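Asker: Here is a sequence with its predicted model. Questions after.
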Amino acid sequence: MTRTPLVVAVDGPSGSGKSSVSRQVAAQLDLAYLDTGAMYRAATWRCVQRGVDLMDTALVADTVRSMVLQLDLNPRFPSFVVDGVDVGVAIRAPEISAVVSQVATNLEVRADLGERQRRVIAVERTPDGFSGGRGIVVEGRDITTVIAPDADVRLLLTASEEARLARRAREVHGTDDAAALEATREHVVDRDARDSTVVEFRTAADGVVTVDSSGLDLEQTVQAVLALVEDVAGR
């Protein structure tokens, strides 16, 4: 029997584990995977490469609208190509992390990238998508409310501030000592504060289930999400 497409939408703050968990869930369910936060990083990279003043909101929006973005939705080997350049590594650079919120809070940019994200989800509901119509796990801010409010499974993946800071510090600096935690704060707590001025991603909207990963490791969190998918969608 052919299964209907499954869309899993994952929202949440920085350092909550959205990307790592979503990739593993998509791989285990044989679905496509889209990291929408990386789309904003790719847009930021293009603006930086072109020397665009990020305070010039109209120029930033025009630069992003003309961006040719190619996505590989394979959860095991996701990739982002901007204007023919593989930017998978470049978009994670500290200089991009430091300014991505300036692009991500640009409402015209959000409208453009939001429409692109909806098109990706729509294609993954058809045989023409990477998943062959099985569906997609899509994660990032405002996914459960603005981009895919009709997703089959909508969840807010969260964790305490302490847990999120420690995870990101270990990821970026290889340690979670006091110096690493302080160096990471700008890219977790402060970035969330800036981004929350245009989108809500720290509390669950109606119909969105919260998964708190504060006391869970990666595998335990993945299993919790898979159990939720099984409970809600029977997969």
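Answerer: Alright, I've got the coordinates. Numbering: from 1, shown residues only.
Asker: contacts, neighbours, all on C-alpha from now
Answerer: Fine.
Asker: residues touching residue 39, list them.
Answerer: 80, 113 (CA atoms under 8 Å, 6 or more residues apart in numbering).
Asker: can you tell me the helix or strand for it?
Answerer: helix 36-49 (DSSP states H and E).
Asker: for residue 168, same thing?
Answerer: helix 161-173.
Asker: contacts for that helix?
Answerer: Helix 161-173 has contacts (CA under 8 Å, 6+ apart) with 14-16, 175-176, 180-181, 183-185, 188-189, 214.
Asker: which is the next helix or strand following that helix?
Answerer: helix 178-185.
Asker: Counting by contacts, list what that following helix packs against.
Answerer: The helices and strands touching helix 178-185, judged by 3 or more CA pairs under 8 Å, 6 or more residues apart in numbering; DSSP states H and E, are helix 161-173.
Asker: Now do the helix it packs on and helix 178-185, the angle between them.
Answerer: Interaxial angle, helix 161-173 versus helix 178-185 (axes from the mean of the first three to the mean of the last three CA atoms, to 10 degrees): 100 degrees.
Asker: now helix 161-173: how far from the chain's centre is it?
Answerer: 17 Å (CA atoms, centre = their mean, to the nearest Å).
Asker: Over to stretch 82-90?
Answerer: Worked out by CA atoms, centre = their mean, stretch 82-90 lies 17 Å from the chain centre.
Asker: Same question for stretch 115-124.
Answerer: With CA atoms, centre = their mean, you get 14 Å for stretch 115-124.
Asker: got it, and stretch 34-43?
Answerer: The mean C-alpha position of stretch 34-43 is separated from the chain mean by 7 Å, CA atoms, centre = their mean.
Asker: Which elements pack onto the host helix or strand of residue 219?
Answerer: For residue 219, the element it lies in under DSSP H and E is helix 218-233. In this structure, helix 218-233 packs against helix 18-29, strand 153-158, with contacts taken as 3+ CA pairs under 8 Å, 6+ apart.
Asker: buried residues in that helix?
Answerer: 221-222, 224-226, 228-229 (16 or more other CA atoms under 10 Å).
Asker: for stretch 96-116, same thing?
Answerer: 96-97, 99-106, 108-110, 113-114, 116.
Asker: measure stretch 205-212 end to end?
Answerer: Start-to-end span of stretch 205-212 (CA to CA, to the nearest Å) is 15 Å.
Asker: same question, stretch 44-64
Answerer: 8 Å.
Asker: which residues are contacting it?
Answerer: By CA under 8 Å, 6+ apart, the surrounding residues in contact with stretch 44-64 are 43, 67, 82, 90-91, 96, 99-100, 102-103, 106, 108-109, 112.
Asker: can we see that at 10 Å?
Answerer: Contacting residues not belonging to stretch 44-64 are listed as 38-43, 65, 67-68, 82-83, 87, 90-93, 95-97, 99-113 [CA atoms under 10 Å, 6 or more residues apart in numbering].
Asker: okay, pairing it with this:
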Amino acid sequence: MLALRRNTLLDNHQRGRLDKINIAIDGPAGAGKSTVARKVAKELTYVYVDTGAMYRAVTWFMLGHDISSDETDRVIHAMRELHIELIPGEECQQVIVNGEDVTDYIRANHISKNVSSYAKIGPLRTKLVEMQRNIASSKGVVMDGRDIGTHVLPQAELKIFLTASVEERAIRRYQEIKDNQQVTLEQLMHDIAERDRQDEQREISPLVCAEDAIRLDTTSMNIEEVVNQIISYCRTITDGAK
């Protein structure tokens, strides 16, 4: 169901390292997880895995086939026909669903509004988590999501919980999508607040900050500052292990 293309030269480089760790980056919608995780991975020559893109890809597929998140049996059956491929890139991770590039489609606002309802389906999450853990088994992975440090990779050597005010997160999301669709900042603020509520209250792997995670409020920080801070934390760990 899931394939991840890894650069051969990158893999060879990593096999020669003794100080690889896994980095888990969690946080609510719009906190900048994907952008930060991708840049951290690039700087460290690690592999970046956007787990949110996996759930968005599933949501895009289900909505496109008129399969409601309430129809659990249909969702599970449809998963057998779903093949997701993640392709690392310089600026973003390309997402392919059954041979179609859906990288841009899965960021649409209607996908954001529905993804939590599919993500709470137990068997679906179990399957995706299994795949995510398999990817991280060789270390040298930066993975972002909502339950990476608490559930997917509880043994990750570095756990980061990114957060920011609802208003700031809505502004960031608005700047990302304003050229592609008609949506107001106020609507985004409402949607993000509702997404927070759903993520925090779901029964399976709710959004919480792991006890051993470093909490970073990025409301007044730019991307470079956040990336540099995380890289500093990482190097403190790897240098200390030498």
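Answerer: Thanks, I have it. What you see is a predicted model; the values in this text were computed from it and never measured.
Asker: Quantify their similarity with the TM-score.
Answerer: In this superposition the chains share a TM-score of 0.85, using TM-score structural alignment, normalised by the length of the first structure; 220 aligned residues with a CA RMSD of 2.0 Å.
Asker: picking up where we left off before, out of the helices and strands packed on helix 218-233 of the first structure, deepest packed?
Answerer: Comparing those by mean neighbour count (mean count of other CA atoms under 10 Å), strand 153-158 comes out on top with a mean of 26.
Asker: which residues of the second structure does it align to?
Answerer: Using TM-score structural alignment, strand 153-158 of the first structure corresponds to residues 158-163 of the second structure.
Asker: And that stretch against the first structure, how far off on average?
Answerer: Mean deviation of stretch 158-163 of the second structure relative to the first structure after superposition (mean CA distance after the TM-score superposition for the first structure): 0.9 Å.
Asker: Run a quick neighbour tally on residue 134 of the second structure.
Answerer: 11 (other CA atoms under 10 Å).
Asker: got the contact list for the counterpart of it in the first structure?
Answerer: Using TM-score structural alignment, the equivalent of residue 134 of the second structure in the first structure is residue 119. By CA under 10 Å, 6+ apart, the residues touching residue 119 of the first structure are residue 113.
Asker: just how off-centre is the helix or strand residue 119 of the first structure falls within within its chain?
Answerer: Using DSSP H and E, residue 119 of the first structure falls within helix 107-123. Offset of helix 107-123 of the first structure from its chain centre (CA atoms, centre = their mean): 13 Å.
Asker: C-terminal to it, what's the next element?
Answerer: strand 135-139.
Asker: Now do that next one against helix 107-123, angle only.
Answerer: Using the same axes, to 10 degrees, strand 135-139 of the first structure lies at 160 degrees relative to helix 107-123.
Asker: what angle do strand 135-139 of the first structure and helix 18-29 make?
Answerer: Using the same axes, to 10 degrees: strand 135-139 of the first structure against helix 18-29 is 170 degrees.
Asker: Centroid-nearest residue for the first structure?
Answerer: Residue closest to the average C-alpha location in the first structure (CA atoms, centre = their mean): residue 140, at 3.0 Å.
Asker: So which bit of the second structure is stretch 205-212 of the first structure matched to?
Answerer: By TM-score structural alignment, stretch 205-212 of the first structure lines up with residues 210-217 in the second structure.
Asker: So which residues make contact with the matching stretch?
Answerer: Applying CA under 10 Å, 6+ apart, the contact partners of stretch 210-217 of the second structure are 24-27, 31, 147-151, 154, 156-165, 209, 226, 229-230, 233.
Asker: run the last query once more with 6 Å
Answerer: Residues outside stretch 210-217 of the second structure that contact it (CA atoms under 6 Å, 6 or more residues apart in numbering) are 150, 159-164.
Asker: Name the nearest of those residues relative to residue 16 of the second structure.
Answerer: Closest to residue 16 of the second structure out of the contacts of stretch 210-217 of the second structure is residue 159 (23.8 Å), distances taken as CA to CA.
Asker: For the closest one, list the residues it contacts.
Answerer: 23-24, 149, 213.
Asker: Mind checking which of those are in strands?
Answerer: 23-24 (DSSP state E).
Asker: closest to residue 40 of the second structure among the contacts of residue 159 of the second structure?
Answerer: residue 23 (9.4 Å).
Asker: what's near enough to touch that closest one?
Answerer: Residue 23 of the second structure touches 142, 156, 158-159, counting by CA under 6 Å, 6+ apart.
Asker: can you redo those as CSV with distance to residue 65 of the second structure?
Answerer: Converted to CSV, the contacts of residue 23 of the second structure look like this (distance: CA to CA, whole Å):
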residue, distance to residue 65 of the second structure
142, 32
156, 36
158, 39
159, 36
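Asker: Which single one of the residues you listed is nearest to residue 87 of the second structure?
Answerer: Nearest member of the contacts of residue 23 of the second structure to residue 87 of the second structure, counting by CA to CA, is residue 142, at 14.6 Å.
Asker: From residue 169 of the first structure, how far out is the residue nearest to residue 139 of the first structure when sequence neighbours are not counted?
Answerer: Leaving out its chain neighbours, the residue that sits closest to residue 139 of the first structure by CA to CA, 6 or more residues apart in numbering is residue 10, at 4.5 Å. Residue 10 of the first structure sits 22 Å away from residue 169 of the first structure, going by CA to CA.
Asker: Check residue 93 of the first structure too.
Answerer: If you go by CA to CA, the gap between residue 93 of the first structure and residue 169 of the first structure works out to 14 Å.
Asker: Compare these two and say which is more crowded by neighbours.
Answerer: residue 169 (25 against 12).
Asker: Need the counterpart of that one in the second structure.
Answerer: Looks like residue 169 of the first structure aligns to residue 174 there (TM-score structural alignment).
Asker: Can you tell me how far the equivalent of the residue nearest to the centre of the first structure over in the second structure is from residue 96 of the second structure?
Answerer: Superposed on the second structure with TM-score structural alignment, residue 140 of the first structure falls opposite residue 145. Applying CA to CA, the value for residue 145 of the second structure to residue 96 of the second structure is 19 Å.
Asker: thinking again about what came up before, got the contacts of stretch 210-217 of the second structure as a markdown table, with distance to residue 238 of the second structure columns?
Answerer: Listed next are the contacts of stretch 210-217 of the second structure as a markdown table, based on distance: CA to CA, whole Å:
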| residue | distance to residue 238 of the second structure |
| --- | --- |
| 150 | 22 |
| 159 | 14 |
| 160 | 16 |
| 161 | 20 |
| 162 | 21 |
| 163 | 25 |
| 164 | 28 |
